[in-house]
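S.K.: The amino acid sequence is not available; the structure is as follows:
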């Protein structure tokens, strides 16, 4: 099982994987550590990620970016008009939700936002599998904390269509906080005052602030606040608006009327913003922007800060709101940790630091912190990966209430109840009790629609409770329903059952004076006292049918089949292009080798004939063969290879003969060297023996001789 975390962003997506006793951010096919969150459509196939970005300027009307901002929204939502400013493709209505109308494979097609995100998730799945050399099925995905139930369900549906199973949808700031805290070894003990951290995430399109409390082995989100339209793209837009005015006055060109010119200015503005984060001024030069006019200007950091002053004046609002929700002051915060690409704007950092009156912390990678936290979350949930125990406790973002029809026999019954308040722990379960004589329905909705993004419908779902019946005319069935906001932040009424009041006997343990006996009191052998008490006993289950914003199984299955078909079509087109490129490369390579490597192995007649055929193949490739099938390219390649076969064979035989000759020479040389080595060793051994014998003779000559006595010598 792979342990993958995905930071699904508005501008780009980062993928992290837990492995090698740590977390790595993986690179895509062009070695970038993040992939553009973009889907494009062409006459033959789709363009996903990097390829969509590459052809964006030339394919504006068929390229959809900011897909994360579209998912789970209706076309009539006023926020969609805001998004259309940043999206060049035409947005449209697709079965009640927003989608895009594009030209795909020569036909006008409409794809819903859920389908677009599913397409992108398929690309993320391929990129991850290519890096891990393993199939990828399970992962954790980050979402903004302000995502509603319908948006979260749409993300889950998109992942399922792409063949993925989401272990957890985790809020961006919670993921960043997890990445910050799980590696800390000096967190306070559970019984001590926790360490309070303010996690601020300023991304491409939104700004979120969370107050998080850390203790050893646990993370608890205390509050979260946000500004949904405050981020890098808003800074870019302020600069683009200025450049449009300047170019209009200076060069008399109106880039707002020309999509391609506008796209190039947006790209230049984004680059200029990044340069100004580290420099006091930056040039803007764009060749042949519009009507063959070259434009140039100089932007200073002070000018940029003046353009974004209205945004900077809002910088304190989310952190102020988060502190208020947590009932804390600025002095209660121990650390302010900043992540997100938008956090690199110096003026923005200055405003936030001035608000808190203390230095900011940048210990995490601004672009990768959320992805790493998602990978940690996935590792915690994975049964095959060992990770330090770390509990993650998030909160409900919007209050949720249930409403129902008044029972005819209970005239004073309330008809609604707020079950999950904002700030309730997530995941969370509540038991609802109803007294009914017949089946009934409940409707879940957001209690404060004005807090939802745009004009989101506050409706969450309708739950019909079946199998309710009363035994007698005066009796009610006591129905218990288990409502749960799960680990994804999605609401469901999971189970229903009914209970009956029954009298049961329980033992009464009393002390000397009729008080309840303490656990340490000694038991006696006397008769035990009992009493009858009423308890609710579960008697059976109640079937529940749910109607929610999630796609039904049949629809998901159909969309999944369609996605698989498009994936195979993309693969076929990619393989076809690969074979076409191989053919083109082989034509050029063979033509060059005929005059170089193969020159001595082919007659002039053979060379002339092959070159003529290569010329014909090249002409065919750029004319009639431009859109040929994969099989045709393979057949053409085989035809050319067969034609050049005899010459290639002669070259191969010569190379093989040379190789064998060189090997034989090397073997002979090696044998001669071995013989010489052996002779040298024998000579050396003989010399050593001679020297040894000579040493022995010298020792004998130097040895003292024994004395002898003659017979009869007088003593």
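M.R.: Arrived safely, thanks for sending. Source: prediction; values computed, not measured.
S.K.: C-alpha from now on. contacts and neighbour counts both.
M.R.: Will do.
S.K.: Count the neighbours of residue 659 for me.
M.R.: Neighbour count of residue 659, defined by other Cα atoms under 10 Å: 12.
S.K.: so which strand or helix has it?
M.R.: helix 630-702 (DSSP states H and E).
S.K.: Mind giving me the packing neighbours of that helix?
M.R.: If you count contacts as 3 or more Cα pairs under 8 Å, 6 or more residues apart in numbering; DSSP states H and E, helix 630-702 packs onto helix 553-594, helix 604-622.
S.K.: Any idea which of these gets closest to residue 53?
M.R.: Set against residue 53 and scored by Cα to Cα, the helices and strands packed on helix 630-702 come closest in helix 553-594, at 16.6 Å.
S.K.: Got another one to weigh against that:
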């Protein structure tokens, strides 16, 4: 399914004439300006990021904006307003909200309410919504990590994209990825509005650094369905880096201070190398690994105790959905408890009435967990991801001024120990591991909103997936391609100057399929420019008009097409 860049765009045509000095040449320009929509058209670079000050103007009616950490297990919402940046608490007074949507006989249950439905309505309760985004049923990795582990039903649409099939109000329905995500976002918006006691719509949403155009568009579309105005998407580690650097008053003006940010979350690990100077940050590289995270640790514990209880109590939790859910919930609690206990302390796990009215129990130590993780090669993968990020950035371990660790799984002591051994220095956790993304996203949103005055702090991100932009005219006389290479700054634009009066077709394609998920579409978008307002050359051998445009990437990580200007030179008698 090719997403067309002109979808929803409005084109405005106007002509202007410029008389060149000397009376010899007259330049006639026809301009077509494409309005920005959903991150697909150009979003101008705004180099003004700063700490929120109580200088909120009256430009916006609510005087508040949101930063959303769209997590695999939980979501966090930060609200920026006159008081500063606050984390919004939900109806259960929790600072994080479960990423759960449950479909009932009379209504939907979202967040905390959906969490209470997991056991009684497990086939219609959707968990781990973030892992669904961009998923394809034919993708073997997606099948192993998601399809075989979830307890609800997934099916593919015409293009093979994973959709949720559930029963709502007694009828079987199929929901797309964007629809399910929008339900979650609408609940987060409701929580923020209840806290602020006024409507809040402007937001910036954090997404993983390795997400593709398709995945980013799902979140943008979902935000629109939820009634949110998503001013931009922001890579999660960039949001963390913004929160880290914007409060620093001692950043150098010349030689940059280089910091490595390691985010070990539930579903993936992300590493970013960032250079800080006074008033700005520049990302030097990104690297990620979707085979290492809290999910893999949970699965390792689940398999261990499923085998142990099968041998000890003659019951296998893997053969019954409710028993599987009960055991998974307990091993997740065990993992958190082990992280806080001494390595040799035996910690109990108890599952009441797991199946067949059988109560089961066992013991486990942190040493056993760390040894099991090492045997699976998890820590080697972690070191490999860090080494790849340093290599892409072109820096050595000695060049780093610090290593900042965030993410829920970073609470495991062994993760911090292995990172310290790899980098050869102490790793720090000066930021709240669970809230840094939401807080950084709220600052980025305040920078883009007219409701706040902010201190200048420029952001330059780093393109992870190289893209080719192919162009071809209707008469086949003008064709070629331009590369948006890996490491290209975001936002940025490359200018094109083409000689043609025929309709143009632009196609965006990923040039390195190996860096993408197995079933990710290679074609990002396609744009047809009719150029109806461009006059045809008169006479044989007449010169074709010159079409000038810009193709590039926005700070959201999506492709952009800037204003198209057509120029033609004519002799003045």
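M.R.: Arrived safely, thanks for sending. Just so it is clear, the structure is predicted and the values come from calculations on it, not from any experiment.
S.K.: out of the helices and strands packed on helix 630-702 of structure 1, nearest to residue 77 of structure 1?
M.R.: Closest among these, using Cα to Cα: helix 553-594, at 23.7 Å.
S.K.: Same list, the helices and strands packed on helix 630-702 of structure 1, but as a markdown table with distance to residue 26 of structure 1 please.
M.R.: Output for these, formatted as a markdown table (distance: least, Cα to Cα, whole Å):
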| stretch | distance to residue 26 of structure 1 |
| --- | --- |
| helix 553-594 | 22 |
| helix 604-622 | 37 |
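S.K.: Now tabulate those in a markdown table and tack on distance to residue 689 of structure 1 and mean neighbour count.
M.R.: Formatted as a markdown table, those follow (distance: least, Cα to Cα, whole Å; neighbours: other Cα atoms under 10 Å):
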| stretch | distance to residue 689 of structure 1 | mean neighbour count |
| --- | --- | --- |
| helix 553-594 | 62 | 16 |
| helix 604-622 | 69 | 15 |
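S.K.: among those helices, which is nearest residue 691 of structure 1?
M.R.: helix 553-594 (64.5 Å).
S.K.: same for that closest one, what does it pack against?
M.R.: Packed next to helix 553-594 of structure 1, using 3+ Cα pairs under 8 Å, 6+ apart, are helix 113-132, helix 149-161, helix 604-622, helix 630-702.
S.K.: Please work out which of the ones you listed is packed deepest.
M.R.: Looking across these with neighbours counted as mean count of other Cα atoms under 10 Å, the highest average goes to helix 149-161: a mean of 24.
S.K.: quick check: it aligns to which part of structure 2?
M.R.: Matched against structure 2 by TM-score structural alignment, helix 149-161 of structure 1 falls on residues 213-225.
S.K.: Mean distance of that stretch to its aligned residues in structure 1, please.
M.R.: For stretch 213-225 of structure 2, the mean deviation from structure 1 after alignment is 0.8 Å (mean Cα distance after the TM-score superposition for structure 1).
S.K.: Please work out which residues outside that stretch touch it.
M.R.: 38-39, 133-134, 177-182, 185, 207, 229-230, 233, 520-521, 524, 557-559 (Cα atoms under 8 Å, 6 or more residues apart in numbering).
S.K.: rewinding a little: and of the helices and strands packed on helix 553-594 of structure 1, who's closest to residue 277 of structure 1?
M.R.: Per Cα to Cα, nearest to residue 277 of structure 1 of these: helix 113-132, 30.2 Å.
S.K.: Report the mean deviation for the helix or strand following the closest one after fitting onto structure 2.
M.R.: With elements assigned by DSSP H and E, the helix or strand that comes after helix 113-132 of structure 1 is strand 138-143. Aligned to structure 2 and superposed, strand 138-143 of structure 1 gives a mean residue distance of 0.6 Å (mean Cα distance after the TM-score superposition for structure 1).
S.K.: Stretch 110-123 of structure 1 too?
M.R.: Mean deviation for stretch 110-123 of structure 1: 0.5 Å (mean Cα distance after the TM-score superposition for structure 1).
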